[in-house]
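Student: Need coordinates for the below:
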Amino acid sequence: MFLINGTWQDSLPANDRAIQFGDGCFTTARVVNGQVQMLDAHLQRLRQGCERLALTQPDWSCLAGEMKRLAQTSPLGVLKVILTRGAGGRGYSAAGCQQPARILSLSAFPGFYSQWREEGVDLTLSPVRLGRNPALAGIKHLNRLEQVLIRVHLEQTPAHEALVLDSEGWLTECCAANLFWRKGNRVFTPYVDQAGVNGIMRQHILTLLHASRWEVKEARETPEALKEADELLICNALLPVAPVRRAEGVEYASRELYEFLAPHCE
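Tutor: Predicted coordinates for the structure are as follows:
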């Protein structure tokens, strides 16, 4: 069951814009001891998504209350919030749309994430590339077919996650995580101004690094840059951070950056 516009149900109108066009945005939050982790950051992500997509914004205090009440039922879980433009409109036109829809759901926490943090993850280069579009880059909109295809290909390999490039061949992200790598005292992460998601944990890590002894830089690099790195790690709001042990045949033993970040990302 889903909490849709404040009512528990499992259906949505067939003419809702999310179904017709993927017209909306979403966020996925970690719930620990009945509390939504980084709640303000998740609400800000949804605000930015609404602004970029010109969606009518919901009652934010109402939505925050629903998120908190739903989280209270879980000691450890995943809270997903979807905002759609609502039902209505003819063709691509949004004229005549009804009220925007808010959809909340709570699911079990991925048990394998703790194993990833302990043992590290293996990455493989995805054959699926992300289209470059600065109008949509950075936000978590509902058009996720690229990620679906990336996951389809990933599941045909023994790797845990995928290295994903944009259509120009630049490193961008993973299937469901952001990417960082370290060379000496310098830390790099791909730009996400043309493609990819500016993840909440990515933003948090950048803030931590800017205030630390590490030098941090957003970069446009090809996968070749990773071969000379001392360390790789991936992150998302659920994980929140995990070391990479192997990527495209190259092994990484160092966890220096990971050990610095992990205590600050729980």
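
Student: When you work out contacts or count neighbours from here on, use the C-alpha atoms and nothing else.
Tutor: Noted.

Student: And the contacts of the host helix or strand of residue 245?
Tutor: Secondary structure assignment for residue 245, by DSSP states H and E: strand 241-247. Applying CA atoms under 8 Å, 6 or more residues apart in numbering, the contact partners of strand 241-247 are 116-124, 231-235, 251-253, 255, 258, 261-262, 265.

Student: now swap in stretch 178-186 and tell me
Tutor: Applying CA under 8 Å, 6+ apart, the external contacts of stretch 178-186 come out as 172-173, 187-190, 197-199, 202, 214-217, 226, 228-236, 257.

Student: following the strand holding residue 245, which helix or strand comes up?
Tutor: Remark: after strand 241-247, the chain's next helix or strand is strand 250-251, criterion DSSP H and E.

Student: distance between that following strand and the chain's centre?
Tutor: 25 Å (CA atoms, centre = their mean, to the nearest Å).

Student: do the same with stretch 217-231
Tutor: Chain-centre distance of stretch 217-231: 21 Å, with CA atoms, centre = their mean.

Student: Next, the buried residues of it.
Tutor: 217, 221, 223, 226, 229-231 (16 or more other CA atoms under 10 Å).

Student: One more, so I can put them side by side:
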Amino acid sequence: MLVDGRPAGSVPLTDRGLNYGDGLFETLRLHRGAAPLLDRHLARLQAGCERLGLGWPGRALLEPEALAVAAAAPGEAVLKIVLTRGDGGRGYAPGPVAPARRIISAHPLPPGLGTPLEVGVCRTRLGSSPALQGLKHLGRLEQVLAASETAAAGWDEGLMLDAAGRVIEGTRHHVFFLRGDRLFTPPLAGLAVAGIMRAMLLEALPALGLDGGEAELRYDALHEVDAMYLGNAVAGVRAVSRLDGRPLPEPGLLDRLHRALSSLGVTWLA
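Tutor: Have a look, this model is predicted:
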């Protein structure tokens, strides 16, 4: 772990990320000592800094630190980059903009990334916050509650709905669903996080010869889904084998999705 470029295992108690969730993070796959999607993650991180008014440290600082941690990690691992607003006293109002605190760490891969998923629907709903929509910010309490539900139910992943009963995303994956021969994903406007893997799969649709794009999926229409896939920047894309108690077949699309994503730089699926 590096904190502001130096080996460390802690941050000060006054850090605003700890006290207020005042910061952003990225989680990405390491493959053979490299970080294949680092450019995309750094671009999203920079855009998030601009929206929150965090002091962007700059790619020239972040990239070599991330690659140094990646090089020291096992061949297959997870890299996490956290930016916080740094130290601050009591009170919500931040002080003058200064370069964000950088926390970069490597972690073992979660087990079973290549297996199909049993998925349920969480009671915890996702709230709507236009100011934070799409940002991968540090305030993840809704996902924490939903992940607790998921573990207690014995599911591999839990779907999260909004107040109107629309499927938004999983606790840690984005959702893609097949209706006939068309592949859809919930609209970006409602998402808690604008996902890297989601964007890449939408890029890949023309090469796959698939129609689709964005479309709403309500809880009461889950029975109309012919297949479902969940994706994130650590696992890639995985098939759902059971959805809300219903067995769900995989019609042979997963291999095609993997090949298309591999051509866009998701090298661990090749």
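
Student: buried sites along the strand holding residue 245 of structure 1?
Tutor: Neighbour-count burial for strand 241-247 of structure 1 flags 241-247 (criterion: 16+ other CA under 10 Å).

Student: In structure 2, what stretch matches it?
Tutor: Here strand 241-247 of structure 1 aligns to structure 2 at residues 237-243, judged by TM-score structural alignment.

Student: post-alignment, the matching stretch versus structure 1, mean distance?
Tutor: Mean deviation of stretch 237-243 of structure 2 relative to structure 1 after superposition (mean CA distance after the TM-score superposition for structure 1): 0.6 Å.

Student: so how far is that stretch from its chain's centroid?
Tutor: Relative to the mean C-alpha coordinate of its chain, stretch 237-243 of structure 2 is positioned 17 Å out (CA atoms, centre = their mean).

Student: what's the mean distance for the longest helix along structure 1 versus structure 2?
Tutor: The single longest helix within structure 1, with elements called by DSSP state H, is helix 39-53. Its aligned residues in structure 2 lie a mean 1.0 Å from helix 39-53 of structure 1 after superposition (mean CA distance after the TM-score superposition for structure 1).

Student: Remind me what that helix packs against, helices and strands.
Tutor: strand 24-32, helix 200-210 (3 or more CA pairs under 8 Å, 6 or more residues apart in numbering; DSSP states H and E).

Student: Tell me roughly how far the first one lies from structure 2 on average.
Tutor: Using mean CA distance after the TM-score superposition for structure 1, strand 24-32 of structure 1 ends up 0.5 Å from its aligned counterpart in structure 2, as a mean over the superposed pairs.

Student: elements contacting that strand?
Tutor: Using 3+ CA pairs under 8 Å, 6+ apart: strand 24-32 of structure 1 touches helix 39-53, strand 76-84.

Student: hmm, back to that, burial-wise, tell me which of the helices and strands packed on helix 39-53 of structure 1 comes out on top.
Tutor: Most buried of those by mean neighbour count (mean count of other CA atoms under 10 Å) is strand 24-32; its value is a mean of 23.

Student: contacting residues around it?
Tutor: Here strand 24-32 of structure 1 makes contact (CA under 8 Å, 6+ apart) with 17-18, 36-39, 42, 45-46, 49-50, 53, 55, 71, 74-85, 109, 139-142, 237-238.

Student: Go ahead and build a ChimeraX selection from the buried members of those.
Tutor: Remark: buried members of those, expressed as a ChimeraX selection using 16+ other CA under 10 Å:
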select :17,18,36,37,39,42,45,46,49,50,53,55,71,74,76,77,78,79,80,81,82,83,84,85,109,139,140,141,142,237,238
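
Student: For residue 167 of structure 2, see how far away the residue nearest to residue 245 of structure 2 when sequence neighbours are not counted is.
Tutor: Spatial nearest neighbour of residue 245 of structure 2, chain neighbours left out: residue 120 (7.2 Å); criterion: CA to CA, 6 or more residues apart in numbering. Note on residue 120 of structure 2: its distance to residue 167 of structure 2, by CA to CA, to the nearest Å, is 12 Å.

Student: what sits in contact with each of these two?
Tutor: Common neighbours of residue 120 of structure 2 and residue 167 are listed as residue 159 (criterion: CA under 8 Å, 6+ apart).

Student: Look at the two and report which has more neighbours.
Tutor: Higher neighbour count among residue 120 of structure 2 and residue 167: residue 167, with 27 against 22, using other CA atoms under 10 Å.

Student: host element of that one?
Tutor: Using DSSP H and E, residue 167 of structure 2 sits within strand 167-170.

Student: Please, where are all the helices along the stretch 101-250 of structure 2?
Tutor: Ranges of helices in the stretch 101-250 of structure 2, per DSSP state H, counting those that start in this stretch, are 141-153, 196-208.

Student: now the last one and strand 236-243, what's the angle there?
Tutor: Spelled out, it's helix 196-208 of structure 2. With axes from the mean of the first three to the mean of the last three CA atoms, to 10 degrees applied, the angle from helix 196-208 of structure 2 to strand 236-243 works out at 90 degrees.

Student: cool, the first one as well?
Tutor: Between the axes of helix 141-153 of structure 2 and strand 236-243, defined by the same axes, to 10 degrees, the angle is 50 degrees.

Student: Helix 141-153 of structure 2 vs structure 1, mean deviation?
Tutor: Here helix 141-153 of structure 2, set against structure 1 after superposition, deviates by a mean of 0.7 Å using mean CA distance after the TM-score superposition for structure 1.

Student: in structure 1, what residues pair with that helix?
Tutor: Alignment of helix 141-153 of structure 2 against structure 1: residues 145-157, by TM-score structural alignment.

Student: Nearest residue to residue 71 of structure 1 in space, ignoring adjacent ones along the chain?
Tutor: Sequence neighbours aside, residue 34 is the residue nearest to residue 71 of structure 1 in space, at 4.9 Å (criterion: CA to CA, 6+ apart).

Student: I meant residue 260 of structure 2, not that one.
Tutor: In space, and not counting its chain neighbours, residue 260 of structure 2 is closest to residue 204: 5.9 Å by CA to CA, 6+ apart.

Student: how near is the one you found to residue 263 of structure 2?
Tutor: 9 Å.

Student: Likewise for residue 179 of structure 2?
Tutor: From residue 179 of structure 2 across to residue 263 of structure 2, the span is 25 Å (CA to CA).

Student: Likewise for residue 111 of structure 2?
Tutor: Taking CA to CA as the measure, residue 111 of structure 2 falls 25 Å from residue 263 of structure 2.
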